[in-house]
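Peer 1: just coords:
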């Protein structure tokens, strides 16, 4: 089967829309016709050569589409199902069986190796060159082969052009708060960085009942969006010292929780500093930068914690429908953060995401789709 895909042939190159051959379906696979896909900063990390993913490859991991065919061993899906894509997991290891598939023992192999579990590829160029996938599927394509664990069924009245980003960016931000930090009602939180992940964390904090929600960024336009989505206070850290301002807001106590989505070393240190005694800091950006601190003075004497959270510690098949329901209720207005692009304009969409002019670009693969 021939498909169209956005291929990165070498690290640092732009996306190239190419015709690829899709491999034959295996019994445990599902064929999905892609309707749309969000673009995530992880895709930009991949494009530049990060995470060790082999080239050539097809990125994308926030896809949404319609099931066209199912393998003989597939039990959970049927033709016509509307689905959102997320990460792959084995379902058998201790992490998976205790409700934490985001730290599956085989996570790296299933999501970053670029091949199926048996080592074969799903994508091939017309000359036979093997092309790697991402997250066990790749969503920057017109059709994809994937596994049941990658898919979450969603109601057909939800707009498939919109909801793909629930599979990663918005899941990561919201899940960090809901599943990772689990803030108590009336508590305080500061979110550093108001991109898709940060704003999702902030909206989740409001849903969880935090009474003080502080958004920190260097762009006034994004801080205005944060205020409209529930931030009780905003700080432009280019103009105002965030440590002083947080202390002012909290009467010198600091915040119970802090989340950093920037991955910038000094920003992460600031986020840790503003956490109150007994509080918790979650640095969740994919970053090569380090965080330096003194365990005695920065953690022990203050009884602070640093908590790592990957993919919001979410079970996609539970968290994605939960976020969709929050959206229906008007409590998770992620639709205000997106801009749509045609598939062919993927490089412009990527550039707009990197320069910050667009919070969440979404590529449309199937222009004929309608709700």
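Peer 2: That came through fine. What you see is a predicted model, and the numbers here were worked out from it, not measured in a lab.

Peer 1: can we go C-alpha only for contacts and neighbour counts from here?
Peer 2: Noted.

Peer 1: excluding its backbone neighbours, what's nearest residue 344?
Peer 2: Once flanking residues are discounted, residue 344 sits nearest to residue 17: 7.1 Å by CA to CA, 6 or more residues apart in numbering.

Peer 1: just checking, what packs against the helix or strand hosting that neighbour?
Peer 2: In this structure, residue 17 is located in strand 16-22 according to DSSP states H and E. Packing partners of strand 16-22 (3 or more CA pairs under 8 Å, 6 or more residues apart in numbering; DSSP states H and E): strand 2-7, strand 123-124.

Peer 1: next structured bit after the shortest one?
Peer 2: Translated: strand 123-124. Going down the chain from strand 123-124, the next helix or strand is strand 130-131, by DSSP H and E.

Peer 1: and the contacts of that following strand?
Peer 2: Strand 130-131 has contacts (CA atoms under 8 Å, 6 or more residues apart in numbering) with 55-58, 114, 121-125.

Peer 1: chain center to that strand: distance?
Peer 2: Distance of strand 130-131 from the chain centroid (CA atoms, centre = their mean, to the nearest Å) equals 25 Å.

Peer 1: next one: stretch 88-106
Peer 2: 18 Å.

Peer 1: and stretch 83-101, which residues are buried?
Peer 2: 83-89, 91, 95-96, 100-101 (16 or more other CA atoms under 10 Å).

Peer 1: stretch 285-301 now?
Peer 2: Across stretch 285-301, burial judged by 16+ other CA under 10 Å covers 285, 298-299.

Peer 1: helices of this structure, start to end?
Peer 2: Remark: helices assigned in the chain by DSSP state H are 41-47, 94-97, 107-112, 169-175, 196-207, 220-228, 242-249, 265-273, 316-328, 346-354.

Peer 1: let's have those in CSV, adding distance to residue 291.
Peer 2: Shown next, in CSV, are these (distance: least, CA to CA, whole Å):
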stretch, distance to residue 291
helix 41-47, 19
helix 94-97, 27
helix 107-112, 23
helix 169-175, 20
helix 196-207, 19
helix 220-228, 25
helix 242-249, 17
helix 265-273, 5
helix 316-328, 29
helix 346-354, 23
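
Peer 1: use this one as the comparison:
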């Protein structure tokens, strides 16, 4: 079947809308008509890493849509179901069996290889395969081939354009708080970087009843919105971040989250922890960061990595949808819609900080 897709043809080139062909679903696959897809920093980060010689790539991993067709082996998902798409996991490795599907031992093969597990691509152009199957979906297109493990059925009354980012960005921030850090109501929580992941973390901390929430971000508009959500804000351009965090949290944060991936910011996060505090890191950026090990050891501090909010998408995404429906997780205030034809403008606006979460609509 022919469809339109937003292809990447190199790390520096813009996305281009082009006609491609998508396979019919195999017995264990699902064909989803995409309604909306969130634009995530991970899409752009991965795009920047792949050399020009890789050829055309189809990204997109926060898809939301309606099931068009299912393979013969699929029983509990049927055409017409409204679904959110997320990260794949095998379900049978040690991590998956232990309930940590975000750390699936086959994650790279299932999500980042650019092909199905048998080496084929579900997307072609003029007979040539396109690097696709990104996060088991490649949803920067009108349709996507997905699988049971990354396709979550949701209430059809929910606005797909709002909840699409639950597939990754919003899930990552909220899950880091609710699944990993788990702050107590009388505890303190600090987020470094108030983008889509950071704001989802702020909203999650609110749902957990945390009364002291701090947001560190250089963009005035984002600080203003964080204050509307009940956070104390810090401007890194004018404030001494470590001192300001300690002042706002009565001596240091118990729970912190870095969304920036910037080494200097990560170190500020560690330094501003109280004794036995924890910093979770979710930002893609610096591969190596020097840390003050003496400070970490002598004060019992913890630095933890966190992928996809440490969540099982099949249970955590429905939980977040319920919180949104209940009015306690107002992610609609974070989303800005764009037509897919305006994808490059959405990239520019996200990069500049003009918007928090662009969502692309067909």
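Peer 2: Sure thing, it's come through. From a predicted model like this one, the values you see are computed outputs, not experimental measurements.

Peer 1: put one on top of the other, what's the TM-score?
Peer 2: For this chain pair, the superposition-based TM-score is 0.97 by TM-score structural alignment, normalised by the length of structure 2; 362 aligned residues with a CA RMSD of 1.6 Å.

Peer 1: how long is stretch 90-103 of structure 1 end to end?
Peer 2: 10 Å (CA to CA, to the nearest Å).

Peer 1: just give me the neighbour total for the closest residue to residue 207 of structure 2 other than its chain neighbours.
Peer 2: Closest residue in space to residue 207 of structure 2, ignoring its immediate chain neighbours: residue 328 at 6.4 Å, by CA to CA, 6+ apart. Residues within reach of residue 328 of structure 2, counting by other CA atoms under 10 Å, total 14.

Peer 1: report the angle between the axes of the strand holding residue 17 of structure 1 and strand 2-7?
Peer 2: 140 degrees (axes from the mean of the first three to the mean of the last three CA atoms, to 10 degrees).

Peer 1: how close does strand 16-22 of structure 1 sit to structure 2?
Peer 2: Comparing strand 16-22 of structure 1 with its match in structure 2 after superposition yields a mean distance of 0.7 Å (mean CA distance after the TM-score superposition for structure 1).

Peer 1: list the contacts of residue 70 of structure 1.
Peer 2: Residue 70 of structure 1 makes contact with 27-31, 77-79, according to CA under 8 Å, 6+ apart.

Peer 1: ok, now how distant is it from residue 189 of structure 1?
Peer 2: Separation of residue 70 of structure 1 from residue 189 of structure 1 (CA to CA) stands at 44 Å.

Peer 1: hey, where'd the strands end up in the stretch 1-150 of structure 2?
Peer 2: With strands called from DSSP state E, counting those that start in this stretch, the stretch 1-150 of structure 2 shows them at 2-7, 16-22, 30-38, 63-70, 82-85, 123-125, 128-129, 143-146.

Peer 1: distance to residue 108 of structure 2 for these - can I get that in CSV?
Peer 2: Conversion of these to CSV gives the following (distance: least, CA to CA, whole Å):
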stretch, distance to residue 108 of structure 2
strand 2-7, 21
strand 16-22, 22
strand 30-38, 21
strand 63-70, 19
strand 82-85, 17
strand 123-125, 19
strand 128-129, 19
strand 143-146, 16
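
Peer 1: out of the ones you listed, the one nearest residue 179 of structure 2 is which?
Peer 2: With CA to CA as the criterion, residue 179 of structure 2 lies closest to strand 82-85 of those, at 19.6 Å.

Peer 1: so which elements touch that closest one?
Peer 2: strand 63-70, strand 151-154.

Peer 1: chain center to the shortest one: distance?
Peer 2: Just to be clear, that refers to strand 151-154 of structure 2. 16 Å.

Peer 1: and the nearest residue to residue 35 of structure 2 once chain neighbours are set aside, what does it touch?
Peer 2: Nearest residue to residue 35 of structure 2, sequence neighbours excluded (CA to CA, 6+ apart): residue 65, at 4.7 Å. Contact partners of residue 65 of structure 2, counting by CA under 8 Å, 6+ apart, are 32-36, 82-84, 160.

Peer 1: repeat that with 10 Å
Peer 2: Contact partners of residue 65 of structure 2, counting by CA atoms under 10 Å, 6 or more residues apart in numbering, are 31-37, 80-85, 139, 142-144, 153, 156, 160-161, 164.

Peer 1: mind giving me the PyMOL command for buried ones among these?
Peer 2: Applying 16+ other CA under 10 Å to the contacts of residue 65 of structure 2, the buried members can be selected in PyMOL as follows:
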select buried, resi 31+32+33+34+35+36+37+81+82+83+84+85+139+142+143+144+153+160+161+164
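
Peer 1: tell me the most buried of the helices and strands packed on strand 16-22 of structure 1?
Peer 2: Each of these was scored by mean neighbour count; the highest is strand 123-124, a mean of 24, by mean count of other CA atoms under 10 Å.

Peer 1: and it, which stretch of structure 2?
Peer 2: Strand 123-124 of structure 1 corresponds to residues 123-124 in structure 2, going by TM-score structural alignment.

Peer 1: quick check: the matching stretch compared with structure 1, mean distance?
Peer 2: Here stretch 123-124 of structure 2, set against structure 1 after superposition, deviates by a mean of 0.5 Å using mean CA distance after the TM-score superposition for structure 1.

Peer 1: which residues does that stretch contact?
Peer 2: Stretch 123-124 of structure 2 is contacted by residues 1-3, 5, 19-23, 56-58, 115, 129-133, 138, 144-145 when judged by CA under 10 Å, 6+ apart.

Peer 1: got it, and stretch 235-243 of structure 1?
Peer 2: Stretch 235-243 of structure 1 is contacted from outside by 190, 192, 214-220, 222-223, 234, 245-246, 248, 252, 254, 267, 270-271, 273-275, using CA under 10 Å, 6+ apart.
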